[in-house]
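Q: Turn this into a model:
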Amino acid sequence: MNLLEDFSPGLFIMQAIILLILIFLMMKFAWKPIMQALTEREEGIQSALDAAEEAKKEMQNLQADNDRLLKEARAERDAMLKEAREIKDKIIAEAKEEASEQGATMIENAKATIKQEQQAAIAELKKNVAELSIGIAQTVVKKELASQDDQLKLVEGMLEEVTLN
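A: Below is the predicted model of the structure:
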C-alpha cells in the first residue's frame, strides 16, 4: 500500500513516454538489425542443415557406389581366379597329354631299337652258326678224306645217294 501512496501520475506519464520513445528508437534502429541477424542466423543454420543433409545423401551414394564397386571387384576377382584355375587345369592336362605322347613315342622307339638289335643279334648268331658249321664240316671232311680209301668210300656213298633219290 505504500506503493499507491508514492504513486505520481506525472512521473508515470513521463516514464511511459520515455518507454514509448525507447521502443520507437529500438524499432527504428535496433529491431531491423536484430531481426536481420536472427534471419541470417536462421538461414545459416538452415543452409548448414541442408548441407549436412546433402552430405549425408552424398555419403549414402558414395557408400552405395563403394558397395557396388566392392561387389564388382569381388566378382572380377572370382572370374579371374576361375579363369586362372581353368588355365592351370588346361596347362596341366596339356602337359600330361604331351608327357603321355612323349612316353609312348619313347616306348615305340625303344621297341623298334630292341627289335633292330634283336634282328642284328639273330643275324650275327646265324652267321656265327654258319661259320661254325662250315668249320666243323671242313674239319669232318678233311678227317674223312684223309686217306684215299676213305675218299673213295665217300664218293661211292654219295653216288649211291644221288642215284637213289
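Q: hey, let's count contacts and neighbours off CA atoms from now on
A: Fine.
Q: I'd like to know how far Gly44 sits from Ile91.
A: 67 Å (CA to CA, to the nearest Å).
Q: max-length helix in this protein?
A: In the chain, assigned by DSSP state H, the helix with the most residues is helix 32-144.
Q: Next secondary structure element downstream of that helix?
A: Going down the chain from helix 32-144, the next helix or strand is helix 148-164, by DSSP states H and E.
Q: between that next one and helix 32-144, how big is the angle?
A: Put simply, helix 148-164 runs at 110 degrees to helix 32-144, going by axes from the mean of the first three to the mean of the last three CA atoms, to 10 degrees.
Q: ok, and for helix 148-164, which residues are buried?
A: Within helix 148-164, the residues that qualify as buried by neighbour count (16 or more other CA atoms under 10 Å) are Gln151.
Q: from the chain's centre, how far out does that helix sit?
A: Offset of helix 148-164 from its chain centre (CA atoms, centre = their mean, to the nearest Å): 93 Å.
Q: ok, residues contacting that helix?
A: The contact list for helix 148-164, computed with CA atoms under 8 Å, 6 or more residues apart in numbering, reads Glu144, Leu145.
Q: What of stretch 101-110?
A: So stretch 101-110 is contacted by nothing (CA under 8 Å, 6+ apart).
Q: Kindly report the same for stretch 66-81.
A: Contacts of stretch 66-81 (CA under 8 Å, 6+ apart): none.
Q: and for comparison, fold this next one:
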Amino acid sequence: MNLLEDFSPGLFFMQAIILIILIVLLGKFAWKPILSALSEREEGIESALKAAENAKLEMARLEASNEAAAQDARAQRDEMLKDAREIKEQMIADAAGQAQEKADKIIASAQEAIESEKKAALADIKSQVADLSLDIAEKVTRKELSEKDAQLALIDKMLAEANI
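A: As a prediction, the model looks like this:
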C-alpha cells in the first residue's frame, strides 16, 4: 500500500512521456534498421536457398548431360571398334586373296616349268633314241651292205616297200 501513497501523477506523466520518446526514438533509429537487417537477412537466406535449388537442378541437368555424353562416347567407341574389326577382317581377307593368287601363280609357273622340262626331256630322249637308232641302223646296214648280193637284195626290198 505504500506504493499507492508514493504515487505521483507528475512523475508518472514524465516517465510516460520519456517512455513514448524512447519508443519513438527506438522505432526511428533502432527498430527500422534492425527490421530491415532482419528482412535483408531473410531475403538473403531465401535467395541462397533458391540458388542452392537452382544449383541442384543445374547439377542434375549436368549429370544427365554427362551421362548422355558418356553414352555417346561409348556408342562412338563401339562403332570405332566395329569399324576397326571390319577393316582388320577385310585386310586379312585381302591378304589371304593375294596370297592365294601368288600361290596359284607360283603353282601355274611351276607346272609350266615342269611341262617345258618334260617336253625338253622327251625331245632329248627322242633325239637320243633317234641317234641310237641311226647308229644301230648304220651298223646293221654296214654289216648287211658289206656283201654285194646283200646290198642288191636290200635295195630291191626297199624299192618294193616304197611302191606299196
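Q: about what we covered before: next, the mean deviation of the longest helix of structure 1 compared to structure 2.
A: When structure 2 is superposed, helix 32-144 of structure 1 averages 1.0 Å from its matched positions, counting by mean CA distance after the TM-score superposition for structure 1.
Q: Structure 2: matching residues for that helix?
A: Alignment of helix 32-144 of structure 1 against structure 2: residues 32-144, by TM-score structural alignment.
Q: Burial check on Lys143 of structure 1, number of neighbours?
A: Residues lying near Lys143 of structure 1 (other CA atoms under 10 Å) number 12.
Q: Taking the centroid of structure 1, which residue is nearest it?
A: Most central in structure 1 under CA atoms, centre = their mean is Ala84, positioned 2.8 Å from the mean C-alpha point.
Q: mind checking how far it is from Thr39 of structure 1?
A: Ala84 of structure 1 is 65 Å from Thr39 of structure 1, by CA to CA.
Q: same deal with Met106 of structure 1?
A: Using CA to CA, Met106 of structure 1 is found at 97 Å from Thr39 of structure 1.
Q: repeat for Ile21 of structure 1
A: The gap separating Ile21 of structure 1 from Thr39 of structure 1 is 25 Å, by CA to CA.
Q: Next: Ala104 of structure 1.
A: When Ala104 of structure 1 is compared with Thr39 of structure 1 (using CA to CA), they lie 95 Å apart.
Q: wait, what's in contact with Glu144 of structure 1?
A: Asp150, Gln151.
Q: And it, how close does it get to Leu152 of structure 1?
A: To Leu152 of structure 1, Glu144 of structure 1 is 10 Å away according to CA to CA.
Q: what residues are up against the residue located most distally from the centre of structure 2?
A: Distance to the chain centre peaks in structure 2 at Glu5, reaching 107.0 Å (criterion: CA atoms, centre = their mean). Neighbouring residues of Glu5 of structure 2 by CA under 8 Å, 6+ apart: there are none.
Q: For Leu81 of structure 2, see how far away it is.
A: 106 Å.
Q: got it, and Phe29 of structure 2?
A: From Phe29 of structure 2 to Leu81 of structure 2 the distance is 76 Å (CA to CA).
Q: ok, now Ile21 of structure 2?
A: Ile21 of structure 2 is 86 Å from Leu81 of structure 2, by CA to CA.
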